[in-house]
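J.: missing the sequence, but the structure's below:
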């Protein structure tokens, strides 16, 4: 009976901590705190040195839960990555995920060696533990700050995070073996790495294709499609690991295959995956927080903080610069990617591997990694939005989040039934029309269901159900989203030069003496299409050399029909307050000065 009571107590405490983690997301959104930091702190408070007083040192259970959680998290992130939209980001992201991790681990390991005098294998092992990034935290912080990244930068950060974890795992396992054995055959080590990649890639792609076929061919009972996919993701991870491959890489590639294929019940699968990912993050972060003992962290505080400072200011930025130099990316984009390499749960998760392997002094790896993650989240986590604005790669959102309800239609019709509320400041409420490929099914007005023909023009407060292809549903969001800017922003403002969307970008740049990258899109509309994946909105801005392009009129298909070009002198003068301009004039300085 005592064991039963203990189990019941564990269930109660575990559920309470999970609920606290969920509710803490509201606090994180309000104050911009990284969720990972909040979850870790809750776990530490419940741990042995905190008010909870729970003694927890089960590294094996933590490793098991962490493996399951990471497989679901990586699968979900990959499933939401659309390859057709991120092709330009694929090559730089993969270089960062491979060579970038190796360089970061080597640079950090060299610093650890110089700082502590530890052996090279031990130093490189610690560098490898903290070499991977957590882009999920970055994207969350940008959303809470009301900022959006350009598709190329956002995709580069996300793909790097999804694919760099396997490389870090390889390095940690390899160096742990070297630390235990003391010597190794280089050819054997390289063969193991190649084998891990090959098996993981094969199982991931093959498993993803099997999941797609099962979803489309098997007549599963209603409601089982989402848990089937989540369970399959964990199974693919486990199978790749059993066969000696990378389970993390397999889960990520399987998610890419499923997310970029036409599958049945995709809306409910995506919704369920989002909820499962949240629960996995909460479970993993809380357990990692409970493992940490603040009294032990204090002893490693100063050297760990020094390692974190080197990693943020030197190691990561230098590695990113070396990796992205061949791609001729603008310096501001390289600087942003270098700064937002937040360390997260994977680093703490990897720090448990030396402990499970029985490596002497393994607790030091865990404590140092934990402090590095905390410093990274505190310093970089709260400056992500500021870094995005300073470098110009993140722009304020021009519309509020839209509420969308998706209903998958049986019979493989190739369409979904999507429901939207018509907001007061949305384009549809201001007279815009649905595109030809979106077929309205019904309109709910004041609690009455109306035929679209009888309803006439849509008004604020209506609720509309539309039939559309799944690949085009996201394009409808902009029509139903309430704008945060004044609707008059859609007109050409004084001091802007009007440009039609199909104007050749290279000729416009040459006409006004603007230096733009050689791989810039062909037309002004294409420039906006690269920046805003689905569609731009009136008032959206894009850097165009030293000038700024501002979207003014949008076609129903999402392309920019009319834009305003604000040249550097005009843009700078217009952003200066009147008192500053008057003061400059008195000194005899022009607006440009």
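T.: Perfect, I can see it now. In this text the structure is predicted, and so the values were computed from the model without any measurement. Numbers count the residues shown, from 1 in each chain.

J.: CA only for contacts and neighbour counts going forward, please
T.: Fine.

J.: Residue 410 sits in which helix or strand?
T.: Residue 410 belongs to no helix or strand when assigned by DSSP states H and E.

J.: actually residue 402, not the one I typed
T.: Under the criterion DSSP H and E, no helix or strand holds residue 402.

J.: what's the closest non-adjacent residue to it?
T.: residue 481 (5.1 Å; C-alpha to C-alpha, 6 or more residues apart in numbering).

J.: The one you found: neighbour count?
T.: Neighbour count of residue 481, defined by other C-alpha atoms under 10 Å: 26.

J.: Could you verify my assumption that it touches residue 398?
T.: No. With contacts counted by C-alpha atoms under 8 Å, residue 481 stays clear of residue 398, the gap being 9.4 Å.

J.: Quick one: name whatever helix or strand follows whichever strand or helix holds residue 203.
T.: In this assignment (DSSP H and E), residue 203 forms part of helix 186-217. Where DSSP H and E defines the elements, the next helix or strand beyond helix 186-217 is helix 225-242.

J.: What is that next one packed up against?
T.: helix 59-79, helix 186-217, helix 247-259, helix 266-291 (3 or more C-alpha pairs under 8 Å, 6 or more residues apart in numbering; DSSP states H and E).

J.: roughly how far apart are the residue of the chain positioned farthest from its centre and residue 580?
T.: Distance from the centre of the chain peaks at residue 586, with 48.4 Å (C-alpha atoms, centre = their mean). To residue 580, residue 586 is 10 Å away according to C-alpha to C-alpha, to the nearest Å.

J.: How about the contacts made by residue 402?
T.: 420, 477, 480-482 (C-alpha atoms under 8 Å, 6 or more residues apart in numbering).

J.: here's the one I want to compare it with:
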């Protein structure tokens, strides 16, 4: 095939996949399945009749794409989630992968009638969740998970690749050399992967953040700078024995949580590059597989997928999360969203490249497991989230943000925000309207009110209309309060009232006063007890928005937090018999 024909076909495949995505979103199927399916349709047994059989190229493209996806995923992960999700995620990313590998490995060895080491190799291949699938499906599912659940799933998917890669590489090496497995050697390599990848990833992120702040570039080059730096860190850390996947994720995490002027523009470009990486990777992996070969051991692959989804993953999650404060519905949801995607398929190429016997069998079963996971688990992410009640209503937020003054101290930083008015008959507070712009912004300053694509003059009598766009100068710490102004009736909607409650109280509200007002027995309530302390006492240390307790005939739900401190609590009256 000549160059023009290849470029033409690649463009058509990508174009058709993107256009088909609108249909899959409507019917609730994961978008990644479209790219995988289009690759299979274009393959040697599909309508495209393309004979692609180059595992080494697919392996190279897969690693390159995963590095870009993890870099973008890290940039979108907020460090605040580490407060409640770091240690549970690390437990799942290490012990969880080992447990899943062992359970699936023994089951697969028995079912396929192969040596245990081949079963363990298959278990290690499908043992980790996939960052591309998790980031894509969680952020495009239409639901907002509570911080504890969403953070755990995202950090786990970004941190569990080192363990899976290490297990696959070691088991492949053992099959090639017939040496015995040394537990001490395995633990040493695991520590090296995490330590080198973690340290160099954080240091690289700090260095990149410094470069972004001090080196002036054309705006379009900032995202390319981040991509090139991330890929250099990824490959460099891999070459010295660390985990490049963990390192590039931490680079993205550091940059995404740093205060740089161009962050919004960079994020938009990075999202596009990440989608391009996902599309290209899944198209190529779809081309690599021969669909008819998946039927050879179809029922065994289905049985292994069912065992992984309904037995191995849930048991691993329950064991790994035992020491942590998770509600049972949260544990069940985390076990359900153990999405498998490109990572297992790329890992299944290790044995093929190494020339191992049974490598084709392992690849075909892994591919089928991924298809079942995306179809069954991926298509039910929002439905199961609502069923298990691990979602929280989205908080009011600005639609656009531009940094004007960057400073490590947020009290000296200044940003321009756009807010969409989502309700009618609301007035802008007089203190904001009458505020005169000055060199020092101590209170929110109104910049412009845009209605029907035209700026209008604002005074104390101006009544906002649905769809108005407000531009304001703010300190970042004032954004949440200002966003509430333009969502007052939206925040009082049935959905939010039903979730948080009809009333809002401060976290330091005396518990004894609430008991007297709502007829709750006073026994056991000390005069100094507060509503926040009640939540803390009953739910544990690591609380998130959406956590709730029953107090007599009222329900208290955390509505707003500042770090570890509960600021606002929603109060909902309930039937005494409920």
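T.: Here it is on my side, so go on. As the structure is a computational prediction, the values presented were derived from the model and not from experiment.

J.: And stretch 176-195 of the second structure, what's buried?
T.: Neighbour-count burial for stretch 176-195 of the second structure, counted by 16 or more other C-alpha atoms under 10 Å, picks out 189-190, 192-195.

J.: Arrange those residues in JSON lines, one row each, with distance to residue 206 of the second structure as further columns.
T.: Formatted as JSON lines, those follow (distance: C-alpha to C-alpha, whole Å):
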{"residue": "189", "distance to residue 206 of the second structure": "26"}
{"residue": "190", "distance to residue 206 of the second structure": "24"}
{"residue": "192", "distance to residue 206 of the second structure": "21"}
{"residue": "193", "distance to residue 206 of the second structure": "20"}
{"residue": "194", "distance to residue 206 of the second structure": "18"}
{"residue": "195", "distance to residue 206 of the second structure": "17"}
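
J.: Can you tell me which of those lies closest to residue 103 of the second structure?
T.: residue 190 (20.0 Å; C-alpha to C-alpha).

J.: What's that closest one aligned with over in the first structure?
T.: With TM-score structural alignment as the criterion, residue 190 of the second structure lines up with residue 193 in the first structure.

J.: host element of the nearest residue to its match once chain neighbours are set aside?
T.: Excluding the flanking residues, the one nearest residue 193 of the first structure by C-alpha to C-alpha, 6+ apart is residue 170, at 6.9 Å. Mapping residue 170 of the first structure onto the secondary structure by DSSP H and E places it in helix 151-181.

J.: go on, residue 455 of the second structure?
T.: strand 454-456.

J.: and what of residue 123 of the second structure?
T.: Using DSSP H and E, residue 123 of the second structure falls in helix 116-125.

J.: Let me see the contact set for the equivalent of residue 321 of the first structure over in the second structure.
T.: Aligned counterpart of residue 321 of the first structure in the second structure: residue 318 (TM-score structural alignment). By C-alpha under 8 Å, 6+ apart, the residues touching residue 318 of the second structure are residue 331.

J.: Not counting its neighbours along the chain, what's nearest the aligned partner of residue 367 of the first structure in the second structure?
T.: Aligned by TM-score structural alignment, residue 367 of the first structure pairs with residue 364 of the second structure. Nearest residue to residue 364 of the second structure, sequence neighbours excluded (C-alpha to C-alpha, 6+ apart): residue 294, at 5.5 Å.

J.: Just give me the match in the first structure for that neighbour.
T.: Looks like residue 294 of the second structure aligns to residue 297 there (TM-score structural alignment).

J.: what's the answer for residue 35 of the second structure, then?
T.: Residue pairing (TM-score structural alignment): residue 35 of the second structure is matched to residue 39 of the first structure.

J.: Its match reaches residue 286, doesn't it?
T.: Yes. With contact defined as C-alpha under 8 Å, residue 39 of the first structure reaches residue 286; the gap is 5.6 Å.

J.: what range in the second structure matches stretch 244-256 of the first structure?
T.: Against the second structure, stretch 244-256 of the first structure falls on residues 241-253 (TM-score structural alignment).

J.: helices and strands around the helix or strand encompassing residue 106 of the first structure, which ones?
T.: Assigned by DSSP H and E, residue 106 of the first structure belongs to helix 101-116. When contacts are defined as 3+ C-alpha pairs under 8 Å, 6+ apart, helix 101-116 of the first structure sits against helix 120-129, helix 151-181, helix 301-310, helix 316-324.

J.: burial count for residue 467 of the second structure?
T.: 15.

J.: gap between it and residue 57 of the second structure?
T.: Applying C-alpha to C-alpha to residue 467 of the second structure and residue 57 of the second structure gives a distance of 50 Å.
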